[in-house]
Every structure is written in structure tokens, then in C-alpha cells.
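>>> Got a predicted structure here, sequence first:
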Amino acid sequence: MIVLQTIAVAFAMFSAIPVPQFDWNEKNMRYAMCAFPLIGVVIGAAWCVCGTLPLPDLAKAAGFALIPVWITGGIHLDGYADTCDALSSYGDRTKKLEILKDPHCGAFAVIRLCSYFLVYFALCTCVSFTPRVGVLWVLALVLERALSGLAVASFPMAKNTGLAHTFATAADKTVVRRVLAVLAAVLCVGMAALGGWALVLAALAVLWRYHAVSRKQFGGITGDLAGWFLQKAELWMLAALCACQWGGLL
């Protein structure tokens, strides 16, 4: 029962998939970050179904681009937009953190979101779906969430409030770090074995950038920054996937 509740907490918080109502408590939140990567499995499965459907190429590309948004409810895109606003302000650390808390969407967030979807859709039109590519992308979607959860359990927090702080505080950080580190390592090896080493490098590069930007610009991570990382990792891994196909590696 506690395992199912732990999975339900992760899906209730980080997806738009309906789950049964129940009380969140210390026990079922303790390992919720370990279940977070399972959402990547669901998105990847839907992505593969879209890839096998007899749809026009542009319709299939639109499905590839929108499936993650539909399943997650856009929670990570919200963090991406807020972080883009904060970074574009060029204010001090306090100012940036205030912008992250502002529920309004600024001009820079709109500009970056439009640019993001334009690039994402263009990359999706370049994807030639095959079973190998489908498996590789499922692993990529799981990897980005494993790295995101690992960061929440490992990186310093920018503040003592907010979603990331709530999950970091409730988590058994030692166990979460070990589980997600092992999972990430296994995924990296599996992706490299499938020829997706460029996707692994892209994800790790974005993780390094995430750590550097969060510490320098914000003094640590927040839930919004976690969303920013996940969206950037996904975009760069998708670009790496397209590059590998274009180069004949996949």
C-alpha cells in the first residue's frame, strides 16, 4: 500500500494523470522522488504509440511535442518560464527569487516559451521513428527525471519554502540519492549501448549547467529551477537524437 501511495504522490504532483485521493504524509513522501522517473515511462510509452500511428508527418511531430505537456500538465514548463524571466532580469539574487514567486508571466517568459516550442517542434519533424529510437527516447525521458530527482536530494536549496524544499525535506535523501544515482548510471549505460551516447552527454552537460547557474544566480535550486533543468535537458537530448539520426548513428 505504501509503495502505491508513494507512486501516487509522484504522479499527483508531477503529472496531470488522475490518482485516488489520499492524505500525504511523511511515509508516502519519503521516497516519492524515486517514483518520479516513472512518469517518463508513461510519456515515453505515449510517444511511441504516436510514432507508430499512421499519421501525417506534421501531425506526428505535433504529437511528439505535445504529449509531454498533456501528461505533465505543463508543470515543468511553468518553472522554465519563471526561471527565464528571473535570469533575464539581470537583478541580484533576491530580485531573481522574487520573480520566481511572481505568478504572472513576463515578456521574456513568453518569448522563451515561443522559441522553445518552435525549436522543439522543428526537432520533432526531424525525428524518424523506429523501435530503437522509441526505446532510446523512453530511457532519455526517464533519465532526465532521475537526474532531476537526484539534484533535489543533492544540491543546496535556494530557500526554505517551495515545492523542491518540501520534497527535499520529506525525502530520505541518502536512499533517494543512492537509488537515483544507480538508476541514472544504468540508464546512461543502456542509452550508450543503443548508440545514444550523445543524448547522455547532453543530459549531463545540462545537469552541470543547472548546478552552476542555480548556485551562482540563486544560491541553490528551487522547484522552478528544477522545471527549467528538465525542459532544457529534454530539448538538448532531442537535438542530440536528431543529430545522431542525421549522422547515421541511429
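That came through, no problem. Numbering: from 1, shown residues only.
>>> C-alpha only now, for contacts and for neighbours.
Will do.
>>> Could you pull up the residues touching Gly162?
Contacts for Gly162 (Cα atoms under 8 Å, 6 or more residues apart in numbering) come out as Thr222, Gly223.
>>> can you do 10 Å?
Gly162 makes contact with Lys101, Thr222, Gly223, Asp224, according to Cα atoms under 10 Å, 6 or more residues apart in numbering.
>>> here's the one I want to compare it with:
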Amino acid sequence: MTKRAAGRAADGLRLAVTTLTVLPVRGGRVDRPTAAVAMGLAPLVGALLGLTVAGLAGGLRVLGAPALVAAGVAVAAGALLTRGLHLDGLADTVDALGSYRSGPAALEIMKKPDIGPFGVVALAVTVLIQAAAIAAVPWWAIVAAWTTGRLAITLACRRGVPPARPEGLGAMVASTVPTPAVLLAVALVAAAAVPAAPDRPWLGPVGVAVAGCAVLVLLRHCVRRLGGITGDVLGACVELATTVMLITVTLG
């Protein structure tokens, strides 16, 4: 790896961490090539978040907390570690899509600071399912779910997916990740998900595949209704993929 490539990789990792977490990491270069690296490394950041969430849930269980209480605290901690941006993006995206408006009218709904009834229901259901699932699955399944959630960002930023606006996070990261990098990320996350269900090693990779398909369906709908992706859409993709993965590993 050349010095320039190493610098680009370091800048991309810093951008991924500062964009997807609250960690106070010193920023570096911010441009579309760096964004491509950052969005490609999003699953790695997801794995680190997943380890933290799983460790907190497991630690509380060791201290005697009921499983659902530990899971609820873990979900709350996961939201705090990401500034709640992904949950906020989920609510805004669901409100916009639920309005049955398209284009600029739908994007204007996403900009509003309040949350409508569709968004409230989406948040409540998502948090409830995630907490219930965390209470029932092994710790590596939690790591795999948070990793899969950030893999959704890599999928959403693949080449060919346009931004909905000419400015903002969506415009900077949209269509930056080349297809080979996306396929490599999917393969690595699927392989890492094998231990998520120790007695059913096929279930983890299936969960990654199902979550990926759900994200692709959401993306297609957002491109049709909104014209492309926004930062809010990325957040919705994260929460959708995380939740679908958690549901899948509870089956069987």
C-alpha cells in the first residue's frame, strides 16, 4: 500500500467513526473518495458498536439484571453511541414515505423537526423488537446484527444509487462505493455471522441475506419516491437491517 493509499484509508476510517459514532476522533480529509472508504468500512464500525452493546447487555445480566432490562439498556446505549441519528432517520423516512407524497414534498417532511404518527410507531416497534431479540440471542448475534446494520450503509452507497438532494450527507456519500467493495463487505459480514447461531450456523448468513434484501427493497422505494438517498434514508436502512437480522437469528 502506498503512502497516499494508507492516508486515504486512515482518513476514511476516521470519517466512518466520526459519522457513525459519538467518539471524539480527530477528523481528516473529507471528500467523495474518502467517503467511499468510510462507507465501505461502515460494517467494521458496526462491529465495534455491536461489541459494546453486547458487552453491556452481558455485563448487566452477570450483575443480576433481568434479560429484558439488560436488553433495553443496551438498545438505549446503542442509540446514545450513535447520537440517535439512525433512529431519527428511521422516523423521518417513515413519515415521508407514509405521507404518500413524492419528490420535494416528501423531502420537506423529512426536514421537519417534529415526528409524525408513522415515525412514532416505527420507533416504538423497532426499539421493542430489538430489545426483545437481544434478550433472547447470544452475544455474537448482537455483534452480527449491529455489523449487518452498518453493512446496509455500504449497500445504500453503492454505485448507481443517486442522492435525493444536491447537498447534505446523502449527496457526499451516494454512489461512492464500487460494486466489488460492496460484494466483499457482504461476503465478510456473512462469514462473520456464522457463529451468531451456534447450533444453526447457516442462520446468521441467511439473516445477512434477508436483511440485505429488505434494505434493497427500501432503497428502491426511496429512489422512486424521493429521487435517491439522504442521510435519513441511510439511518432507516441501518435500523431496518439491524432489526431484520435480530429477528432472523431468533427463529428456529
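Looks like it came in fine. As the structure is a prediction and not an experimental result, all values here were calculated from the model.
>>> Need the TM-score from the superposition.
The TM-score (TM-score structural alignment, normalised by the length of structure 1) is 0.82; 235 aligned residues with a Cα RMSD of 2.4 Å.
>>> quick one on the thing from earlier: still contacting in structure 2, which of the contacts of Gly162 of structure 1?
Using both residues aligned by TM-score structural alignment, their matches' Cα atoms under 10 Å as the contact test, the members of those still in contact in structure 2 are Thr222, Gly223.
>>> Just the buried residues of the contacts of Gly162 of structure 1.
Neighbour-count burial (16 or more other Cα atoms under 10 Å) applied to those gives Thr222, Gly223, Asp224.
>>> from these, which ones fall inside helices?
Under the assignment DSSP state H, these contribute Gly223, Asp224 to helices.
>>> what separates the equivalent of Gly231 of structure 2 over in structure 1 from Leu77 of structure 1, distance-wise?
Structural correspondence for Gly231 of structure 2 with respect to structure 1 (TM-score structural alignment): Gly223. Here Gly223 of structure 1 is placed at a distance of 11 Å from Leu77 of structure 1 (Cα to Cα, to the nearest Å).
>>> which neighbours do these two share?
Between them, Gly223 of structure 1 and Leu77 share these contacting residues under Cα under 10 Å, 6+ apart: Thr83, Phe229.
>>> for structure 2, what spans make up the helices?
Using DSSP H, helices in structure 2 cover 3-20, 32-40, 42-62, 67-81, 85-98, 103-111, 117-134, 139-156, 169-173, 179-192, 203-226, 231-249.
>>> highest average neighbour count across the ones you listed?
Burial of these is given as mean neighbour count (mean count of other Cα atoms under 10 Å); helix 139-156 ranks first at a mean of 30.
>>> Run the angle between that helix and helix 179-192 for me.
Counting by axes from the mean of the first three to the mean of the last three Cα atoms, to 10 degrees, helix 139-156 of structure 2 lies at 170 degrees to helix 179-192.
>>> could you give the angle of helix 139-156 of structure 2 to helix 231-249?
140 degrees.
>>> tell me the angle helix 139-156 of structure 2 makes with helix 203-226.
Counting by the same axes, to 10 degrees, helix 139-156 of structure 2 lies at 30 degrees to helix 203-226.
>>> The aligned residue in structure 2 for Tyr31 of structure 1 and Thr52 of structure 2, how far apart?
Residue pairing (TM-score structural alignment): Tyr31 of structure 1 is matched to Val37 of structure 2. Plainly put, Val37 of structure 2 is 23 Å away from Thr52 of structure 2 if you go by Cα to Cα.
>>> repeat for Leu234 of structure 2
Per Cα to Cα, Leu234 of structure 2 is found 22 Å from Thr52 of structure 2.
>>> What of Cys222 of structure 2?
Separation of Cys222 of structure 2 from Thr52 of structure 2 (Cα to Cα) stands at 31 Å.
>>> What of Ala141 of structure 2?
Distance from Ala141 of structure 2 to Thr52 of structure 2, counting by Cα to Cα: 13 Å.
>>> again, but for Ala241 of structure 2
18 Å.
>>> Report the contact partners of the match of Tyr31 of structure 1.
8-16, 154, 173, 176-178, 181.
>>> what's the answer for Gly40 of structure 2, then?
Residues near Gly40 of structure 2 by Cα under 10 Å, 6+ apart: 12-13, 16, 34, 150-151, 153-155, 157-158, 176-178, 181-182, 184-185.
>>> hmm, 7 Å instead?
By Cα atoms under 7 Å, 6 or more residues apart in numbering, the contact set of Gly40 of structure 2 is Thr154, Val177, Ala181.
>>> And for the residue nearest to the second one when sequence neighbours are not counted, the neighbour number?
Yep, that's Val177 of structure 2 we're talking about. Spatial nearest neighbour of Val177 of structure 2, excluding adjacent residues (Cα to Cα, 6 or more residues apart in numbering): Arg158 at 4.5 Å. Burial of Arg158 of structure 2 is recorded as 23 neighbouring residues (other Cα atoms under 10 Å).
>>> So what does Arg158 of structure 2 match up with in structure 1?
By TM-score structural alignment, Arg158 of structure 2 lines up with Ala153 in structure 1.
>>> and if you look at Leu97 of structure 2?
Aligned by TM-score structural alignment, Leu97 of structure 2 pairs with Leu87 of structure 1.
>>> how far away is its match from Leu100 of structure 1?
Leu87 of structure 1 is 10 Å from Leu100 of structure 1, by Cα to Cα.
>>> Kindly report the same for Ala198 of structure 1.
Separation of Ala198 of structure 1 from Leu100 of structure 1 (Cα to Cα) stands at 32 Å.
>>> what do you get for Gly74 of structure 1?
Distance, Gly74 of structure 1 to Leu100 of structure 1, using Cα to Cα: 16 Å.
>>> re the thing from before, could I get the buried ones among the contacts of Gly162 of structure 1 in TSV, plus columns for distance to Ala35 of structure 1?
As requested, the buried ones among the contacts of Gly162 of structure 1 are exported to TSV (distance: Cα to Cα, whole Å):
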residue	distance to Ala35 of structure 1
Thr222	19
Gly223	17
Asp224	19
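>>> Now do the contacts for the residue lying closest to Leu169 of structure 2 once chain neighbours are set aside.
In space, and not counting its chain neighbours, Leu169 of structure 2 is closest to Gly231: 5.4 Å by Cα to Cα, 6+ apart. Listed by Cα under 7 Å, 6+ apart, the contact partners of Gly231 of structure 2 are Gly89, Leu169, Gly170.
>>> Val210 of structure 2: which of those is nearest?
Nearest to Val210 of structure 2 among the contacts of Gly231 of structure 2 is Gly89, at 21.1 Å by Cα to Cα.
>>> Hmm, the closest one is touching Ala236, no?
Yes - with contact defined as Cα atoms under 7 Å, Gly89 of structure 2 reaches Ala236; the gap is 5.3 Å.
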